[in-house]
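# Output the structure for:
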Amino acid sequence: MAPSSLVFTVQRQMPVLVTPAKPTPHEFKYLSDIDDQESLRFQIPLIHFYRNEPCMSGIDPAKVIREALARALVFYYPIAGRLREESGRKLVVECTGEGVLFIEADANARLQDFGDNLQPPFPCMEELLFDVEGSAGVLNCPLLLIQVTRLLCGGFIFSLRLNHTMADGQGLALFMNAVAEMARGATEPSVLPVWSRELLRARNPPRVTLEHREYDDDMPHDSHNTINTPPDVNVAHRSFYFGPREISALRMRLPEHLRKNSTRFEILTACLWRCRTMALQLEPEEEVRVMCNVNARGKKEGDFLPMGYYGNAFAYPAAVSKVKSLCNEPMEYALELVKKAKSQGMTREYLQSVADLMVLRGRPHFTIAKSYLVSDLTRAGLENVDFGWGKAVYGSVAKGGIGDIPLVSFYIPFRNGIVVPVCLPSTAMDRFVKEIESMTSDLITAPPPSRPLSAP
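Below is the predicted model:
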């Protein structure tokens, strides 16, 4: 990760609104009943680091990206609008064409100053993605904020904050790649955006046909209950790297039939859930849950979503266990629960049942107390966005957690493995590190060396 002692200053120009390059329709577009649940009503930050590219010498990345953004918004014009809320807490985009916020900046730092292994948390993040006053809300605010920060070495940092109700990781990747294609000279995106949010609308009448333990309403929605500590306890942020050796070590802990029939996601989720629960030292009879973010895209039953659909298309199926069982049983116990939950969430009916639940229960937040959520971004393609300076050295979420809730970990592709940001109370983090080291047989290592970050 970047050196925690790194300090630099950023000189920012005044934020501006970038509007679509051509006139766009003024209309109202309803979000789906998956989009507008309480769980997604927050801003999610991403960060991309780019090397100096000699063939782009003398070309200003901020200017290139700003102009490409305006052209891309012609196709993605709802993103240039503003969210309104109607009766029943239903969200609708008023396509006003007001635009998205854009900040141009310069930092007195070089890419190599951030270290060889770029991972969350990043130093001075508030400087690299400045919180423009009045921009952080969900309603009646810009839906997107972008900051391009030029570095002394000729590289740059692209930071972004998106209203999550508008898109999930794969949907955001579609939009970012559209901007990148425009930056490289395209006249339209190679994959045209599709709205079609009615495909994930509740039925009439709505009917919840499946069990959804991720929305249990018998537990208080108190973010501190998830970490079992009072609000003034220091929370530590740390990333963990799981390469082929670490995953292999975890597989070797499983019975042979599970070694062959379990995915990397399933195995890693079972391990993290178990180690995290042990580290928190909860009461044995308490129930804990892990929620797996399962995206409908790429699944056989997800074919009902057209290519170019950029809305949220996932569910949070939950595995639930008593603490004593999760901690005392071998890892295959947790793995079987994870596999079952993931399998349930992969059906179209499950997603439809969630949409119906949202309407019937007022669009609730998923259960926070004693919960852990994992979101797999290894197939989103965010790291492949190329504005003309090549692929990002690092390109994904800027931190673990969502909003002020530290219970979420993202699986981020990193070289030939996965980086997982984790947020825990400091004392629990120390225990978590020991549990992870034990589970991987002391094979937690730094990622393999890469080529230098600066151009020769």
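# alpha carbons only for contacts and neighbour counts from here, please
Fine.
# All the helices of this protein, in order from the start?
Ranges of helices within the chain are 61-75, 125-128, 169-183, 244-251, 256-261, 264-280, 323-328, 331-345, 348-360, 426-439, based on DSSP state H.
# Turn the ones you listed into JSON lines, including distance to residue 199 and mean neighbour count.
Listed next are those as JSON lines, based on distance: least, Cα to Cα, whole Å; neighbours: other Cα atoms under 10 Å:
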{"stretch": "helix 61-75", "distance to residue 199": "20", "mean neighbour count": "22"}
{"stretch": "helix 125-128", "distance to residue 199": "37", "mean neighbour count": "16"}
{"stretch": "helix 169-183", "distance to residue 199": "15", "mean neighbour count": "23"}
{"stretch": "helix 244-251", "distance to residue 199": "37", "mean neighbour count": "18"}
{"stretch": "helix 256-261", "distance to residue 199": "32", "mean neighbour count": "12"}
{"stretch": "helix 264-280", "distance to residue 199": "27", "mean neighbour count": "22"}
{"stretch": "helix 323-328", "distance to residue 199": "37", "mean neighbour count": "18"}
{"stretch": "helix 331-345", "distance to residue 199": "17", "mean neighbour count": "20"}
{"stretch": "helix 348-360", "distance to residue 199": "9", "mean neighbour count": "23"}
{"stretch": "helix 426-439", "distance to residue 199": "41", "mean neighbour count": "17"}
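# any chance of the ones you listed in CSV, plus distance to residue 11?
Converted to CSV, the helices of the chain look like this (distance: least, Cα to Cα, whole Å):
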stretch, distance to residue 11
helix 61-75, 14
helix 125-128, 9
helix 169-183, 24
helix 244-251, 41
helix 256-261, 52
helix 264-280, 40
helix 323-328, 49
helix 331-345, 46
helix 348-360, 44
helix 426-439, 33
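# want to put them side by side, so please do this one too:
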Amino acid sequence: MSVMVTKSWPVLVRPSTPTMPDRIKVSPFDKPVAFCAFSSFLVFDRAIHEPAEIIKRALSRALVHFRLMAGRVIVGDDDGELCIACTGEGVEFVAATANCALEDVKLFDPPFAAVLGDLAADYPEASCRVTDPLLLMQVTEFSCGAFVLGVTWNHVVADGTGIALLLRAMGELARGRAQPSVSPVSCAEHLLPDLPPLVAAIEQTMVGHLEPQDYSYLDFTLPMSTIDRIRAELSDELGAPCTVFEAATAVLWQCRSRAIMPDDDPGTLAPLIFTADARRHVGAADGYYSNCVITQAITPSPTIREVADGDIKDVVKLVRSGKEQIPATFAGKEQAEGVPGVDALFGYNLLFVTSWRNLGFEATDFGGGTPARVMGHVGPKSVPACVACLPYRDKDGANILSRFVKEEHAGAFLAELAKFM
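Predicted structure coming up:
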């Protein structure tokens, strides 16, 4: 059947009580991602009464605590300095209804990419303008009572952990708590250091490479049995247990490298860049919701043949080595030797992985239980990227949404992936 989503006219939801007007200088972690939009989707398969009204009221109360999110970006006329003005102007909110049940939309069965655009409010130009709200929310209710919460935000105001903190707080307030269980902290209360030079260069270059790409949209789950087998094979070789992220990323990296490896140049590099939460490295307080994520490159980058033909244990060790470089990066001891020019990292051979494991989206509960599935949308303007380890109640493993292979390589990638199942 044809799915039709009918949207109400957007309204601005303001803090339920006035907040202190202020002008907050954004941190060095916020600047590289300013005006980049990202969307997340929380799929609730259990009905609650009037979900849009409940969520709208909870949002209004939560904005009292997350006051930056109700403000607007301002750019200094003289110095171009980015700030967030805590104006209390509010968050754009849309209530919507679908003409079908949730199961008819097939959000649990790929392909569903065409449907996602209808389930979230979006910025007019697919990127954020100075005058736009920092946060857009849409609640879409289905005929069966299920609903989807779509959240789109200007990345300057929060990272994924920050948005998850907001949503968890909204759920707590909706269920009757007087205050969020975790007190929100932003760049207004906690000063962060400058980004390490290599990290800053990578992030600035990555934003410059966000261009429309004709990549295949893939939704798949790496079973926990596969992950556990890899972890068992490594046993004590890493000095600490292999993580789900390390195992899943290694499999993605190897399968993709095998699928796209050129016959005439197997010695070309296969860069891997991944996001890492830097909160503990910079001493950020619990509840910090402004950006505190870095993009970490594995240096030196291996060749595509080394990744494709190597033992999976060695590929896991490469991923672990990238994580182990993070403390030295913040200590000013970056290993520049063997690192190509940053621009050289950004081609089709690049793999960018961002993990949503343990960010907290899965804890959101507006009274009917936690989401059956959480999705992050990798838009058409992207480097080869995937959102990994997404919460998915009925899937035992690491759910992954990706746009990182051309259509001509999608079949080969899935065939390589099947070898690990």
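# Out of the helices of the first structure, which is closest to residue 8 of the first structure?
Of all those, the one in closest proximity to residue 8 of the first structure, counting by Cα to Cα, is helix 125-128 (9.0 Å).
# how close does that closest one sit to the second structure?
With mean Cα distance after the TM-score superposition for the first structure, helix 125-128 of the first structure departs from the second structure by a mean of 1.6 Å once superposed.
# residue range for that helix in the second structure?
Under the alignment (TM-score structural alignment), helix 125-128 of the first structure falls on residues 116-119 in the second structure.
# what's in contact with that stretch?
The contact list for stretch 116-119 of the second structure (Cα atoms under 8 Å, 6 or more residues apart in numbering) reads 5, 41, 138-140, 148-150, 377.
# switch to 10 Å and redo it
3-7, 39-41, 94, 96-98, 105, 107, 137-141, 147-151, 375-377, 379 (Cα atoms under 10 Å, 6 or more residues apart in numbering).
# got it, and stretch 279-287 of the second structure?
Under Cα under 10 Å, 6+ apart, the answer for stretch 279-287 of the second structure is 161-162, 165-166, 181-187, 189-193, 278, 288, 290-294, 326-327, 330-331.
# Any idea how far apart the tips of that stretch sit?
End-to-end distance for stretch 279-287 of the second structure, by Cα to Cα, to the nearest Å: 10 Å.
# Quick check: buried residues in it?
279, 284, 287 (16 or more other Cα atoms under 10 Å).
# Relative to residue 194 of the second structure, how far out is the first one?
Read it as residue 279 of the second structure. For residue 279 of the second structure, the distance to residue 194 of the second structure equals 13 Å [Cα to Cα].
# Residue 85 of the second structure too?
The separation that residue 85 of the second structure has from residue 194 of the second structure, given Cα to Cα, amounts to 22 Å.
# and if you look at residue 35 of the second structure?
Per Cα to Cα, residue 35 of the second structure is found 19 Å from residue 194 of the second structure.
# of those two, who's got more company?
residue 35 (21 against 11; other Cα atoms under 10 Å).
# Next, the contact list for the residue nearest to the more buried one when sequence neighbours are not counted, please.
Using Cα to Cα, 6 or more residues apart in numbering and skipping residues adjacent in sequence, the residue nearest residue 35 of the second structure is residue 128, 4.6 Å away. Contacts for residue 128 of the second structure (Cα under 10 Å, 6+ apart) come out as 34-38, 73, 122, 134-135, 153-156.
# Tell me the counterpart of residue 128 of the second structure in the first structure.
With TM-score structural alignment as the criterion, residue 128 of the second structure lines up with residue 137 in the first structure.
# How about residue 356 of the second structure?
In the first structure, residue 356 of the second structure lines up with residue 377, judged by TM-score structural alignment.
# and its match, what is it in contact with?
Residue 377 of the first structure touches 169-170, 293, 383, 396-397, 410-413, 418, counting by Cα under 10 Å, 6+ apart.
# quick one, what contacts the residue most central in space within the first structure?
Closest residue to the average C-alpha location of the first structure: residue 397 at 5.4 Å, with Cα atoms, centre = their mean. Residue 397 of the first structure makes contact with 44-48, 119-121, 159-161, 169, 377, 382, 410-412, 421, according to Cα under 10 Å, 6+ apart.
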